[in-house]
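A.B. asks: Here's my sequence, what's the structure:
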Amino acid sequence: MNRDTDKTYNCIIVEDEPLSQEILESYLQDCPQLKLKAICNDALEANQIFLKESVDLLFLDINMPKMNGIEWLKSLDQSPKVIFTTAYPEYAVEGFDLNALDYLLKPFSFERFLRSVNKFLSLQDKVDAKSENQEETILVKSNKKTYLLKPSELNYIESEGDYLKLQREDDCLVIHDTLKNFQTKLPPKEFLRIHRSFIINLSKIDFLEGNQVCIAKQMVPIANSYKDQLMQLIQK
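C.D. replies: Okay, the predicted model is just below:
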């Protein structure tokens, strides 16, 4: 596969040991396709980065103060690809149950680190090629009908009890699902959760006014906890 060497992916290090931070940072200096956005000492610090930055890859320690890496990963609505870095092999099974890309057992060599990075890059090549060639459809059932829904058709998604309203240009499909689950089916760089009850299509934004965003003449609320991340994305 021909790899686009000009394309870069954002990553962060979540690690409480200074020596491990230094080793990972030095290894990343020899991986030009990965752009290190932050080094975080714990999961709570990393959580703040997620509100401001788009992150494609996590190098995540497990045994950390305040909250361990696995607990934090489970708390995310939608997580990026994850490479666990830990000194405790007993966590490996649980890590892979969370669809971790790889599991690096400390101390690990640059060669072993690079194998993990290449696994990530190969996977992204396939994802990027697929998204360029065609848009994936989502199978949804609404009002006794089955629809092949293209994500690009959506303006926003609203949660209401046990149901979701999928707002399109000319109609609204009502389906039985959760916002958290439906978000996993959407292209992460095109859709953003901006409220506990709303996910929006970033390309459909008309304007922002206060704590609201206008999409197709409809005003959608923005929760304060999501506003920094929204502003970061639309300014890129």
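
A.B. asks: switch to C-alpha atoms for all contacts and neighbour counts from now on
C.D. replies: OK.

A.B. asks: need the contact list for the closest residue to residue 120 other than its chain neighbours.
C.D. replies: In space, and not counting its chain neighbours, residue 120 is closest to residue 101: 7.1 Å by C-alpha to C-alpha, 6 or more residues apart in numbering. Residue 101 makes contacts with 81-83, 116, 119-120, as judged by C-alpha atoms under 8 Å, 6 or more residues apart in numbering.

A.B. asks: Mind putting those residues into JSON lines with neighbour count, distance to residue 25 and secondary structure?
C.D. replies: As requested, the contacts of residue 101 are exported to JSON lines (neighbours: other C-alpha atoms under 10 Å; distance: C-alpha to C-alpha, whole Å; DSSP: H, G, I helix; E, B strand; the rest coil):
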{"residue": "81", "neighbour count": "19", "distance to residue 25": "18", "secondary structure": "strand"}
{"residue": "82", "neighbour count": "22", "distance to residue 25": "16", "secondary structure": "strand"}
{"residue": "83", "neighbour count": "24", "distance to residue 25": "14", "secondary structure": "strand"}
{"residue": "116", "neighbour count": "16", "distance to residue 25": "15", "secondary structure": "helix"}
{"residue": "119", "neighbour count": "13", "distance to residue 25": "19", "secondary structure": "helix"}
{"residue": "120", "neighbour count": "18", "distance to residue 25": "17", "secondary structure": "helix"}
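
A.B. asks: One more sequence to fold, the one below, so I can look at both together:
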Amino acid sequence: MSRLRVVVAEDEALSSKRLVRLLQEAGCDVVATFAEGGGLAQWLRRPQDVDALFLDIHMPNLDGLAILRSVEGRIPAVLTTAFPEHAVEAFDSEATDYLLKPITASRLERALKRIEARKGSEVHALAAPAPHHGPLRYPVQAGEGVVLVDLAKTTHFEVENEVVYAHAGARMRTQWTSLGEVEAAFPMAGMLRIHRHLLVRPEAVIGLRPSSGGRAIIRLAGGGELEASRGGAPRLRERLGL
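C.D. replies: Down below sits the predicted model:
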């Protein structure tokens, strides 16, 4: 695992000290720590060379969820809290991971691997060659072999238990294990994450209506519907020019 540069925002001194120690023992560089959200928000207004944020959900001035939404996916963020009931809200806000206190070294290692996987997929996408002019296709499982599916016939991809499924008239198992790998395979396709586990092809969206809590229900070619998260809905509207 390469050395990650991370930031910790935690208002409890003992929890902050413990998390910093665990991160350093895991080989990370803790480049900054904050005891409240306002200082971190101000710090993030300037360009920063940082690989991930570790955010306590409950902090003075600005909480971890607000910080997470403000970075809009530009920096992977891991939310930390002592309250398990916040898990759904954390993932709905597209957190990279969610850690319950007291944080253990083994659970932290899993979170760091998620960050590394995302970082690797982004580097791969930047290094990917220019797309060819023929049809973009990908393999899906078919019995003991594979068949090739056109990306243009695909509405979206979803990940479940580290297996990516493609939706192109049917739900089909691919050879990918993360949505980052799909994005890296088609860097110029302009696909959009509308939820932590959903990657949609904007051209397949034929309708959109608001849902509760700032979310949105999107209608896909072929009649299917998906829910975009509070973070994904604004990005989708912007992409669609709405």
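
A.B. asks: that older thread, distance check, the residue nearest to residue 120 of the first structure against residue 172 of the first structure.
C.D. replies: 36 Å (C-alpha to C-alpha, to the nearest Å).

A.B. asks: Matching the residue nearest to residue 120 of the first structure against the second structure, which residue comes up?
C.D. replies: Counting by TM-score structural alignment, residue 101 of the first structure lines up with residue 96 in the second structure.

A.B. asks: Which secondary structure state does residue 180 of the first structure sit in?
C.D. replies: Three-state call for residue 180 of the first structure (DSSP: H, G, I helix; E, B strand; the rest coil): helix.

A.B. asks: And for residue 99 of the first structure?
C.D. replies: Under three-state DSSP, residue 99 of the first structure falls in the coil class.

A.B. asks: that older thread, between the contacts of residue 101 of the first structure, which is closest to residue 45 of the first structure?
C.D. replies: Closest to residue 45 of the first structure out of the contacts of residue 101 of the first structure is residue 82 (16.7 Å), distances taken as C-alpha to C-alpha.

A.B. asks: Need the nearest residue in space to the alignment partner in the second structure of that closest one, chain neighbours excluded.
C.D. replies: Matched by TM-score structural alignment, residue 82 of the first structure corresponds to residue 77 in the second structure. Using C-alpha to C-alpha, 6+ apart and skipping residues adjacent in sequence, the residue nearest residue 77 of the second structure is residue 53, 4.6 Å away.

A.B. asks: give the contact list for the one you found.
C.D. replies: Applying C-alpha under 8 Å, 6+ apart, the residues near residue 53 of the second structure are 6-9, 75-78.

A.B. asks: OK, contacts around the aligned partner of residue 60 of the second structure in the first structure?
C.D. replies: Aligned by TM-score structural alignment, residue 60 of the second structure pairs with residue 65 of the first structure. Residue 65 of the first structure sits next to 16, 42 when contact means C-alpha under 8 Å, 6+ apart.

A.B. asks: And residue 65 of the first structure, how far from residue 54 of the first structure?
C.D. replies: Residue 65 of the first structure is 24 Å from residue 54 of the first structure, by C-alpha to C-alpha.

A.B. asks: Residue 212 of the first structure too?
C.D. replies: Residue 212 of the first structure is 21 Å from residue 54 of the first structure, by C-alpha to C-alpha.

A.B. asks: corresponding residues in the second structure for stretch 164-174 of the first structure?
C.D. replies: Stretch 164-174 of the first structure lines up with nothing in the second structure when matched by TM-score structural alignment.

A.B. asks: Would you indicate which residues of that stretch are buried?
C.D. replies: 164-168, 172-174 (16 or more other C-alpha atoms under 10 Å).

A.B. asks: would residue 232 of the first structure count as being in a helix?
C.D. replies: Yes - under three-state DSSP, residue 232 of the first structure falls within a helix.

A.B. asks: Check the alignment and tell me where it lands in the second structure.
C.D. replies: Counting by TM-score structural alignment, residue 232 of the first structure has no partner.

A.B. asks: Could you find the closest non-adjacent residue to residue 232 of the first structure?
C.D. replies: residue 52 (6.0 Å).

A.B. asks: Could you name the specific helix or strand carrying that neighbour?
C.D. replies: Per DSSP states H and E, residue 52 of the first structure falls between elements, in no helix or strand.

A.B. asks: All the helices of the second structure, residue numbers only.
C.D. replies: Secondary structure of the second structure (DSSP state H): helices located at 13-25, 37-44, 64-71, 87-92, 105-127, 179-185, 232-240.

A.B. asks: Map residue 22 of the first structure onto the second structure.
C.D. replies: Residue 22 of the first structure maps onto residue 17 in the second structure, by TM-score structural alignment.

A.B. asks: measure that match to residue 33 of the second structure for me?
C.D. replies: 10 Å.

A.B. asks: what about the two, which has more around it?
C.D. replies: residue 33 (19 against 13; other C-alpha atoms under 10 Å).

A.B. asks: got a list of what the more buried one touches?
C.D. replies: Counting by C-alpha under 8 Å, 6+ apart, residue 33 of the second structure touches 7-10.

A.B. asks: how many neighbours does the aligned residue in the second structure for residue 11 of the first structure have?
C.D. replies: Under the alignment by TM-score structural alignment, residue 11 of the first structure pairs with residue 6 in the second structure. Neighbour count for residue 6 of the second structure, taken as other C-alpha under 10 Å: 22.

A.B. asks: Tell me how far residue 6 of the second structure lies from residue 147 of the second structure.
C.D. replies: 41 Å.

A.B. asks: Could you do residue 32 of the second structure as well?
C.D. replies: Remark: distance between residue 32 of the second structure and residue 147 of the second structure (C-alpha to C-alpha) = 49 Å.

A.B. asks: cool, and residue 19 of the second structure?
C.D. replies: According to C-alpha to C-alpha, residue 19 of the second structure stands 46 Å off from residue 147 of the second structure.

A.B. asks: Please apply the same query to residue 137 of the second structure.
C.D. replies: From residue 137 of the second structure over to residue 147 of the second structure (counting by C-alpha to C-alpha), the distance is 10 Å.
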